[in-house]
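**Q** here is the input, now give the coordinates:
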Amino acid sequence: MTFTQDFTAVGDNLALSAIVAVIPILYFFWALAIKRMKGHMAGITTLLLALLLSVTAFNIPIGMSIMSASQGIVYGLLPIGWIIVTSVLLYKLTVKSGQFSIIRNFILSITEDRRLQALLVAFSFGAFLEGAAGFGAPVAISAALLAGLGFNPLYAAGICLLANTAPVAFGAIGIPITAVEGPTGIPAFEISKMVGRQLPFISVFIPFYLVIIMAGFKRVWEVLPAILVSGISFALTQYLSSNFLGPELPDILSALVSLFALVILLKFWKPKTIFRFKGEIETAASAEIKKAPDPTYSPGQIFHAWSPFLVLTAFISLWGIPVIKNALTGHYEGTNFILKGINGLGERLTFLPEVPLLNNKIINDTGEAVAAIFKLEVLGAAGTAILFSCIVTKYIARLSWKDVYATAKETLHELKFPILTISSVVGFAYVTNASGMSTTLGMTLAKTGALFPFFSPVLGWLGVFITGSDTSANLMFGNLQKVTSLSVGMDPVLAIAANSSGGVTGKMISPQSIAVACAAVGLAGKESELLRFTLKHSVFLLLIVCLITFLQHNVLSWMIP
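**A** Coordinates of the predicted model:
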């Protein structure tokens, strides 16, 4: 038995169908932002509501709907949940060994100003991790670092989600852009060029915006040189690399240039006043006389303390190299002896079973059967790269296996509810995709006609909110963007790029991202507070991308490659 997706299932009307399709999304916002449910309860009830509507309104057989949810739940565990567990474990190991206290003092030696620490860790270092690993690792690790430096955990999570806007489109060695070439037929390099002519406007603005949120508009001018150096160096490198090298390296290069440029600036320039959060200022003022001098560390001690994160960078970069990635997943076809050996192990640790009742049983809008597999790439998963980093860290930090085991047990205990949240919301995303609910919403937005160039990024924003991934949003709506843009006289390269650029602004409110960020800083159950923090910023930045796209279509068409 097969199921053909019907995008006008409710009353044979697209608008009515879209109203029903948006109900689970509105419910999720209500559950978190208004009702303030715990994340796992909001996720589970949203999944149950989506299952009910997919069967009763969109007529997908109940078995198919349940199996699509199971496919999403499994994906929520591997690779996403696996990344979160190993990322938090790595951070906890550095804390347990005492290495993190050295890292903390090293960053404080560069600057004690909280605004500049956010630029260094959340913006630059987070972007580097996004470029190398993607998924949840950048937010998890950078948020944990900021919380360890003394940031309010909720603030640390929110700032890192916001900072992560700039690099998402080129994340994980450019996968969001390279992936969309397949379904659209438009070269990834052309899409990379166009995204590189949109996102730098956001990238140069994000450091400025971060400081406004943290300290207010008046305190921006005190660190304006740092903001300009951080933002302009990142944006300029992002433009040059995306337009002349391709989609693989913009994040890594932009992050490194921005990080080093800011560190060099801080060697010669310091803000006149050191900004700390209100409670910290009061504490510092009352304890100033009693305060002991900060310990000084040798370059060797500093390098040793940072080495777990250097090892992490090496592993996730290695895992991202295409030829090695192929070997780790059992798809290597070369003759190199070492890679052939890894390929054999990767093949044995890669499991791709079909999803029962679902594989090739759903017919999509193009009349094609949709493959459905449980993609279990154990060795090739980014979380496994982080696990290897944890093992190496065990020896670097001279921890016993007993310490590692106790820390791992503690980590799993703390993350049980966040992992449940992530699995349920990914299950929800898969149900909406399988039933056709997400495509119904996309087709409704595509009916905006002459205003479509303005609303085109909203499709990407919606896709990332639902799936938690710019890659998935591009695969979901990329071809719809192409077809619709041609019908309204819009350049398809601009429309597909707008899908990716709009998607980055939805990352900070995606249920997956919210759950990951809360898990990283020990705020499981506080997802509603984090969503309330990020929602307005997401909508504001989305409107900027919408305006940029509209102007590039109507006034600045010379910017389209």
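
**Q** drop to CA atoms for contacts and neighbour counts, all remaining ones
**A** Will do.

**Q** list the contacts of the nearest residue to residue 57 once chain neighbours are set aside.
**A** Distances taken as Cα to Cα, 6 or more residues apart in numbering put residue 10 closest to residue 57, at 6.2 Å, once the chain neighbours are dropped. Going by Cα atoms under 8 Å, 6 or more residues apart in numbering, residue 10 touches 16-17, 20, 57-58.

**Q** what subset of these is buried?
**A** Among the contacts of residue 10, those classed as buried by 16 or more other Cα atoms under 10 Å are 17, 20, 57-58.

**Q** and which of these is nearest residue 453?
**A** residue 17 (23.3 Å; Cα to Cα).

**Q** isn't that closest one right next to residue 440, touching?
**A** Yes: assessed by Cα atoms under 8 Å, residue 17 is found in contact with residue 440 at 7.0 Å.

**Q** now the second one, please; I'll put the structures next to each other:
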Amino acid sequence: MFQQALDPVAGSPTVSALVACLPLLTMFITLGVLRWKAHYAGLTSVAVAILVAIIGFKMPVTLALHSTLNGAAFGLYPIAWIVVTAIFMYMITVKSGRFNDLRATFNLLSDDLRIQAILIAFCFGGLLEALAGYGAPIAITGAMLMALGFSPVRAALAVLLANTAPVAFGAVAIPIDTAAQVTQMDPRLVSSVAASQTFLLAIFVPLLLVLMVDGFKGVRQTFPVALPIGIAFAFASYFTAQSAVYQLTNVFASLAGLLTAIIILRFWQPPEADRVKEQLAAELERARESGLAAAVQEDETPDASELTPARIWMAVVPYILVIFIFGAAKLVGPLKAAIDSTTISFDWPGLAGQILRPDGSPYPVTFKLDLIANPGGQLLLTGILVAIIYRMSVADTVKTFTETLYNMRFAILTMASVLALAFVMNASGQTLSIGNWIAGVGAAFAFLGPVLGWLGVFVTGSDTSSNALFCALQKEAAMQAGLDQLVMVAGNTAGGVVGKMISPQNLAIATTAVGLSGQESLLLRKVVWWSIGLLLFTCIVIGLQATGFLDFSIPAHPYV
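**A** Okay, the predicted model is just below:
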């Protein structure tokens, strides 16, 4: 039996937290400074985490190794499985030739690549995040942007940035429900406050996307449509989050943003679309010359005038199927119950009953095999249905799937190693030690609390997992410091939102989607400053809420 401790190293919370940071520092240094490939960085960080668990946190060797295997298994299933099936579905559309029609369909709305980045990465990505989550939006929209003419690096950066504001309510608001469950709070109140904390972020993400694509000149030229899209998304998110259907926040927000875009673009188009297209084409050519665009689509996009209603329908049918299948599986009660009944849960061998939390409660080590309920199973079903609709042969469909697996082999290893790292740090108490140390700063915790959510998502790649780790700690620390408990619990979700773009797991997903496997360090160096900047902004907003300066944005509640 092993019991986690908050200060196992020299009896000092500070020293214990610093030692617990060693695996994370290893990841940052090997990936961001030494520029190792992500799977090498991940495996090295796992080794450091195991040593810290055994030597520093006194975890038995067998439990440390079992935790490593448990995490690696979770990285393979469901995480890697979801991404593999998402890429498989996308590749079906490419090999059938229908994806070129989809590119032309977006040109019907606007041939401006800046606007298409918003529509695909932000609006459509938000809709996918609402229903699937777990990296599927990054995989699908990253491949879509690259095929539209973005260089692989810029496509990956764009979707990582866009996959921020929707994360809090991803996968039918699972992060919100998790936060409410571990803190015994009303999920609608958690939802409402989380939406208020990400409100400004949602407004400005479309403008930040344009800034990333075309600089400040692009922002000036596109703000008449980019800003209203963000405003529509933010307000729809804010009001839906306070309702009984808060689980559908991203659905209504994404559709509101898309509808706003359609209305405005019927009467107005940004200037200099051709200039942007030429600049991105030149960047794409440089990427090809440097070997960073091997997987770029070579086919010409059909002229929009050539499209018939039937071709448009066939181009969008895969994504209609995604929305229909995921929506039905999550929102139709009897169907959801039938699907959930197929899930098999079991305690991980060698860990069950062997680990206690610092308060003496059992540490959960349940593993789920939800082959149908899992987004990966539903994406696989979607891909097969799309192949049937597109009349692809069984041989070509199977070949597409096996090629996807082969091309993703290193990304799969990265995901397994990153989740192994997370599970070892969590089971040994390393993550809790870091959180306990940050929570001990008193009133300053109002501004530092979101850092815990950011850190949790960096380690696990999931806002849900981050909330499971830290929300109870957020509530306790807020009570001790005399801060608003609800604000700090919701703030863990908001902090995690801006940490998703630098998680090694999501970097691996993005690089795989755009054909840049092994270039995760390149993406990390380019996106980390965006993440830190947005984290500072989030910390200020939540700090002002927790200390009473933004009381008007918080509903009345008993958690004070």
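
**Q** tm score of chain vs chain?
**A** For this chain pair, the superposition-based TM-score is 0.93 by TM-score structural alignment, normalised by the length of the second structure; 537 aligned residues with a Cα RMSD of 1.7 Å.

**Q** follow-up on the earlier one: now the residue nearest to residue 57 of the first structure, what's its secondary structure?
**A** Assigned with DSSP: H, G, I helix; E, B strand; the rest coil, residue 10 of the first structure falls in the coil class.

**Q** just the one 5 residues further on next, same as before
**A** Reducing the assignment to helix, strand or coil with three-state DSSP, the entry for residue 15 of the first structure is helix.

**Q** what sits against it?
**A** With contacts defined as Cα under 8 Å, 6+ apart, residue 15 of the first structure is in contact with 8, 444.

**Q** what's it aligned with over in the second structure?
**A** Superposed on the second structure with TM-score structural alignment, residue 15 of the first structure falls opposite residue 14.

**Q** tell me who's in contact with the counterpart of residue 400 of the second structure in the first structure.
**A** Matched by TM-score structural alignment, residue 400 of the second structure corresponds to residue 407 in the first structure. Residue 407 of the first structure makes contacts with 89, 92-93, as judged by Cα under 8 Å, 6+ apart.

**Q** among the residues you listed, name the ones in helices.
**A** Using DSSP state H, the subset of those located in helices is 89, 92-93.

**Q** and the furthest pair within the buried ones among the contacts of residue 10 of the first structure?
**A** 20 and 58 (9.1 Å).

**Q** and the gap between residue 317 of the first structure and residue 442 of the first structure?
**A** For residue 317 of the first structure, the distance to residue 442 of the first structure equals 34 Å [Cα to Cα, to the nearest Å].

**Q** between those two, tell me which one has more neighbours.
**A** Between residue 317 of the first structure and residue 442, residue 442 has the larger neighbour count (other Cα atoms under 10 Å), namely 22 against 19.

**Q** on the three-state scheme, the more buried one is what?
**A** Under three-state DSSP, residue 442 of the first structure falls in the helix class.

**Q** ok, residue 490 of the first structure next?
**A** coil.

**Q** residues contacting the equivalent of it over in the second structure?
**A** Counting by TM-score structural alignment, residue 490 of the first structure lines up with residue 483 in the second structure. Taking Cα under 8 Å, 6+ apart as the criterion, residue 483 of the second structure is in contact with 443, 446, 546-547, 560.

**Q** shared with the first structure, which of those residues?
**A** Mapping the contacts of residue 483 of the second structure onto the first structure (both residues aligned by TM-score structural alignment, their matches' Cα atoms under 8 Å) leaves 446, 546 still in contact.

**Q** mind listing which of the contacts of residue 483 of the second structure are in strands?
**A** Using DSSP state E to define strands, no part of these is located there.

**Q** the counterpart of residue 44 of the first structure in the second structure sits in which helix or strand?
**A** Aligned against the second structure by TM-score structural alignment, residue 44 of the first structure finds its counterpart in residue 43. Using DSSP states H and E, the element containing residue 43 of the second structure is helix 38-51.

**Q** what's the mean deviation for that helix versus the first structure?
**A** For helix 38-51 of the second structure, the mean distance to aligned residues of the first structure following superposition is 0.9 Å (mean Cα distance after the TM-score superposition for the first structure).

**Q** longest single helix anywhere in the second structure?
**A** Among the segments of the second structure that qualify as a helix by DSSP H, the longest is helix 199-241.

**Q** just how off-centre is that one within its chain?
**A** 19 Å (Cα atoms, centre = their mean, to the nearest Å).

**Q** hmm, back to that, what would the buried ones among the contacts of residue 10 of the first structure look like in a markdown table with secondary structure and distance to residue 239 of the first structure?
**A** Listed next are those as a markdown table, based on DSSP: H, G, I helix; E, B strand; the rest coil; distance: Cα to Cα, whole Å:
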| residue | secondary structure | distance to residue 239 of the first structure |
| --- | --- | --- |
| 17 | helix | 40 |
| 20 | helix | 40 |
| 57 | coil | 45 |
| 58 | coil | 43 |
